[in-house]
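>>> need coordinates for the below:
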Amino acid sequence: MQNLKELIGQSIMKSEETRPLTIKNIQKMHKVLIIPLEYCHYNEKNGRISTYISKYLSTANELKKGDIEAYNKVLEQFIYESNPNALDKTKKNIQLLGQLEPGVILNDGRIIDGNRRFTALRKLKEDGNADIFFKAILLDQSEGIDEKDIKKLELQLQHGKEKPVEYNPIDNLVDIYQDIIENELFSVEEYSQYVNKNVSDVKKMVKRAILMNQFLQYINAEKQYYIARDWEFDTILQDMLNIIERQLKGIDVINILDDKTDKHEVQEYLCIRNTLFTLALTGRMLHTHDLSRHMRDIGKHVIDSDEKDDFLDDIEDHVDDIYDTLHEHDKIDLETLKEVSREIDKVQQDLAQKGEEYIESGKQSDVQTKPVSIMNKVLKDLEKLDFVQLKYMDDETEQDFLTHYSKLKKEMEKIDEALRV
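Take a look at the predicted model:
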């Protein structure tokens, strides 16, 4: 690819506009250039389309930059599909007002900021509009700008806007996983700073991202992120994370599998995790209505109950059968999942039925034991009462206390009456 810097003053022209950018913690003004569209190409590492790229590559396709226009055509479609409403709005705005906000590209033509604006400009050119150019700042990597600087700038530009266009939640998790875990570009603290989020919120997203990757590995569909996107799995991942963290107090999902000191905790984690993964997979395959509610019910009424061990033992063979069937295939995609689901339909139906039976049993048990739970809470609160203090209440406080005490006695009489029935 040619160096665009060499074309400044020839086919690339300078404008009168400037834009401030902060790189390596130094802010400076940069000239905005007017660049022919054919010199620019999409960034295949754009987090907003990571799930679309994973689906494209899963079908034996390759992204080749030998033919830039063919490459751009493929990624243009992904950009459009990721948020067609936002793209159409951007196109209309540019058609009416021109490109008001410049993008950022590298000297090899890779777009760092402005993929949607670039797409809108391409669409306008396809519609027959003449004199369509991309206004952008040109950054030269030979000046010491590395991948971390580029990604940091990308995050700051995307999330620093007053109203940034929201990611698909799964695309966001993929981006976070690649930046923090896979490529180790940033710490959680650094990332939270660049995207204007709390450290605790980013850490939760990292945990969901790790669970997502573990889930895809578990079902033999490693990095097939589009599956999690198509299944709208973000909420399900949080449901599973909540259950795991309630069961294993103090567990850190981020590094639990790297911890070799407590093998028992790792085994317990894998047992609960694999069960939840299988239930979530089965739920999607059987089109369970409100899968998130179902997973929460499994957590509340089964995993968090005295029936947990019986339930895990009861469905262990089902979990193993489904896992083994998935791993008989070289690799799983959505179509293969449908085939596998037909193969193991009876196992899935049995598993779903057992889950419902345990949930109903748990709900019934909760109803039966709820009075005891409430009474325990009342007794614990009464134990906090300091009887010595009763002697030193002023008149107004004493009257309030006696009113509440009278109500309490009446409630106790109602309990006596109910128990005599």
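>>> switch to C-alpha atoms for all contacts and neighbour counts from now on
OK.
>>> for Leu100, which non-adjacent residue is spatially closest?
In space, and not counting its chain neighbours, Leu100 is closest to Ile94: 7.5 Å by C-alpha to C-alpha, 6 or more residues apart in numbering.
>>> distance check, that neighbour against Thr369.
For Ile94, the distance to Thr369 (C-alpha to C-alpha, to the nearest Å) stands at 64 Å.
>>> related to what we said a few turns ago, just the buried residues of whichever strand or helix holds the residue nearest to Leu100, please?
Assessed by DSSP states H and E, Ile94 sits inside helix 84-97. Residues of helix 84-97 classed as buried by neighbour count (16 or more other C-alpha atoms under 10 Å): Leu87, Thr90, Lys91, Ile94.
>>> residues making contact with the strand or helix carrying Asp309?
Assessed by DSSP H and E, Asp309 sits inside helix 308-314. Residues outside helix 308-314 that contact it (C-alpha atoms under 8 Å, 6 or more residues apart in numbering) are Cys271, Ile272, Thr275, Val302, Ile303, Tyr358.
>>> which among the residues you listed count as buried?
Here, 16+ other C-alpha under 10 Å leaves Ile272, Thr275, Val302, Ile303, Tyr358 buried among the contacts of helix 308-314.
>>> make TSV out of these and add distance to Tyr177 and secondary structure.
Compiled in TSV, the buried ones among the contacts of helix 308-314 are given as follows (distance: C-alpha to C-alpha, whole Å; DSSP: H, G, I helix; E, B strand; the rest coil):
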residue	distance to Tyr177	secondary structure
Ile272	23	helix
Thr275	23	helix
Val302	31	helix
Ile303	28	helix
Tyr358	35	helix
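>>> from Lys249, how far out is His327?
From His327 to Lys249 the distance is 31 Å (C-alpha to C-alpha).
>>> so which of the two has more stuff around it?
His327 (14 against 8; other C-alpha atoms under 10 Å).
>>> Leu57 versus that one, what's the distance?
Separation of His327 from Leu57 (C-alpha to C-alpha): 20 Å.
>>> buried ones in stretch 160-176?
The neighbour-count check on stretch 160-176 (16+ other C-alpha under 10 Å) flags Asn168, Pro169, Ile170, Asp171, Asn172, Leu173, Val174, Asp175, Ile176 as buried.
>>> second chain to compare with the first, below:
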Amino acid sequence: MKDLLKTGFEAGSVMLTKQARKLVVGGESAEYPVYRIKLSELRYNPQNDRIATWVSEYDENHEVKLSDTDDAQEFNDVVEGFIVNSDPDKLRLTEKSIKENGQQEPGVILANGLVLDGNRRFTCLRRLSRNDERFNWFEAIILDNAIGNDRETVKCLELMLQFGREERVSYDPVDRLVGIYRDLIDDATRIETLTPEKYAHSAGIAQSKLNGLIEKARLMSEFLDAANASKRFSLARGLKIDGPLTEIQSMFKKCLSPEEAQRIKSIAFANMLVEPDQISPFMRKIKKIINAGDCEEFLCREDELALEVYERLEEEDEVTADVIRDKLRADLDLKDRMKCEVDRAQFSMQQKKLLKSPASALRDAVAILSTIDLVILAKLKKGQVQEIHEGIDEIRDVVDRLELAINEAVRRTAD
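A predicted model of the protein is given here:
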């Protein structure tokens, strides 16, 4: 295995600078020297959450898998394209800053050349170096390769470096969910020694927030399973499902059984796949209908639509974004039927609410009147007593009008 700390100086590809950077590694804080490393010695980290999702997407669409290549230059060129396209405007700003002021913040790499922190800076330097050799160096801390063998240490370090700084604002929320799923949930990839508590501490987030993200990551996986696209995380990112998942997280909180919760998930996922309207507001409408209760008729009709959606996907050998677009979202009749069901349920819910309003208002009025302290009436002044008498007369007038209206309604019903 390449070790830049042992061979880089003699080869002229590593130089020590006068800088140092404080870093917490394995729970211990220390000052680390900063080196200048030739760009040709470096490689993007394929285990990075964002990069892993991009590589997975590339592999799904190419016969020769990027994950199988040993050619660091080829790998870097493809990943560079992903990074540039993910946020070109922000990258241009970073590139302009480096061109004018140089690299202001050192990155972090392993001695084998894997970049743990500084992907955007590394990308900008690669692009600038093609026209100016001055930018052919990346300033970074070099960590011993032994650290790279400890997945928990590397992940905790990445989490501390990835979140909480301005540079991380553009981190795709689905990529974050994918990372949580791989690191904490999936039996095939999870880091056994990494607990949710350690993850939350390293990422600088509250445990309750991480618990919500773990739940959402599970929902993401269930959504892909329902779509017959298990673990195709690039599809989840392309469909931008983070917002809809947030809306459906509370849909099944009141469910009395796992079967009932699964039913609601199935309906919600089918609507996400078809996208009858702007999806996050649309999912909020469904959530309100379900949370209002008394919606069995709506759920039965939605069950039929969901079954139609899933049967269409089962006919496909491979579910891709193109399949979802052509087989589901391009079907205007299907979208209209889904939208109409929600509109109908909303109207029914509003009508029920209006019918309940008079009785509800009366109950509220009685409750308010019941709070009057009768003992205090004896202590009121003459003017205050007169004011109460006038209020009682107004109440009697309202009650008389209500009784007349109710009697008239009963008479019309009898006729």
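>>> now the TM-score, please.
After superposition, the two chains reach a TM-score (TM-score structural alignment, normalised by the length of the second structure) of 0.84; 397 aligned residues with a C-alpha RMSD of 3.2 Å.
>>> picking that back up, and the residue nearest to Leu100 of the first structure, what's its match in the second structure?
When the second structure is aligned by TM-score structural alignment, Ile94 of the first structure is paired with Ile98.
>>> who touches its match in this structure?
The contact partners of Ile98 of the second structure, by C-alpha under 8 Å, 6+ apart, come to Gln104, Cys124, Leu125.
>>> shouldn't the second one be in contact with Leu91?
Yes - Cys124 of the second structure is within contact range of Leu91, at 7.2 Å (criterion: C-alpha atoms under 8 Å).
>>> what sits in contact with each of those two?
With C-alpha under 8 Å, 6+ apart, Cys124 of the second structure and Leu91 have no common neighbours.
>>> looking for the alignment partner of Met107 of the second structure in the first structure.
To be clear, residue 107 of the second structure is Gly; Met isn't right here. Aligned partner of Gly107 of the second structure by TM-score structural alignment: Gly103.
>>> residue contacts, its match?
Ile111, Ile112, Asp113, Gly114, Arg117, Phe134, Lys135, Ala136, Ile137 are the contacts of Gly103 of the first structure under C-alpha under 8 Å, 6+ apart.
>>> kindly report the same for Pro196 of the second structure.
For Pro196 of the second structure, the contact set (C-alpha under 8 Å, 6+ apart) comprises Leu184, Gln207, Leu210.
>>> show me which of these are buried.
Leu184, Leu210.
>>> any residues touching stretch 329-345 of the second structure, and which ones?
271, 273-277, 285-286, 289, 295, 298, 301-302, 305, 328.
>>> list just the nearest of these to Ile147 of the second structure.
Nearest to Ile147 of the second structure among the contacts of stretch 329-345 of the second structure: Leu273, at 41.8 Å, using C-alpha to C-alpha.
>>> what residue of the first structure matches up with the closest one?
Checking TM-score structural alignment: Leu273 of the second structure goes with Leu281.
>>> quick check: which element contains Phe134 of the first structure?
Using DSSP H and E, Phe134 of the first structure falls in strand 133-139.
>>> what helices or strands is that strand leaning on?
Counting contacts by 3 or more C-alpha pairs under 8 Å, 6 or more residues apart in numbering; DSSP states H and E, strand 133-139 of the first structure is packed against strand 26-36, strand 103-106, helix 115-126.
>>> the helix or strand following it aligns to what range in the second structure?
Using DSSP H and E, the next helix or strand after strand 133-139 of the first structure towards the C-terminus is helix 147-159. Under TM-score structural alignment, helix 147-159 of the first structure corresponds to residues 151-163 of the second structure.
>>> strands of the second structure, start to end?
14-25, 28-38, 43-44, 107-110, 114-117, 137-143 (DSSP state E).
>>> for the longest one, name the packing helices and strands.
For strand 14-25 of the second structure, the packing partners by 3+ C-alpha pairs under 8 Å, 6+ apart come out as helix 4-11, strand 28-38, helix 151-162.
>>> out of the ones you listed, flag the one nearest Leu404 of the second structure.
Proximity to Leu404 of the second structure (C-alpha to C-alpha) singles out helix 151-162 among those, at 69.5 Å.
>>> what's that closest one in contact with?
By C-alpha under 8 Å, 6+ apart, helix 151-162 of the second structure touches 24-26, 116-117, 147-148, 168, 191, 193-194, 198-199, 202-204.
>>> out of those residues, who's the most crowded?
Neighbour tally across the contacts of helix 151-162 of the second structure (other C-alpha under 10 Å): the maximum, 27 neighbours, falls on Leu116.
>>> what about the nearest residue to Asp144 of the second structure once chain neighbours are set aside, how many neighbours?
Leaving aside its sequence neighbours, Asp144 of the second structure sits nearest to Ala111 (C-alpha to C-alpha, 6+ apart; 5.5 Å). As a burial measure, Ala111 of the second structure scores 25 neighbours (other C-alpha under 10 Å).
>>> ok, Ala111 of the second structure touching Ile142?
Yes - counting by C-alpha under 8 Å, Ile142 is a contact partner of Ala111 of the second structure at 5.6 Å.
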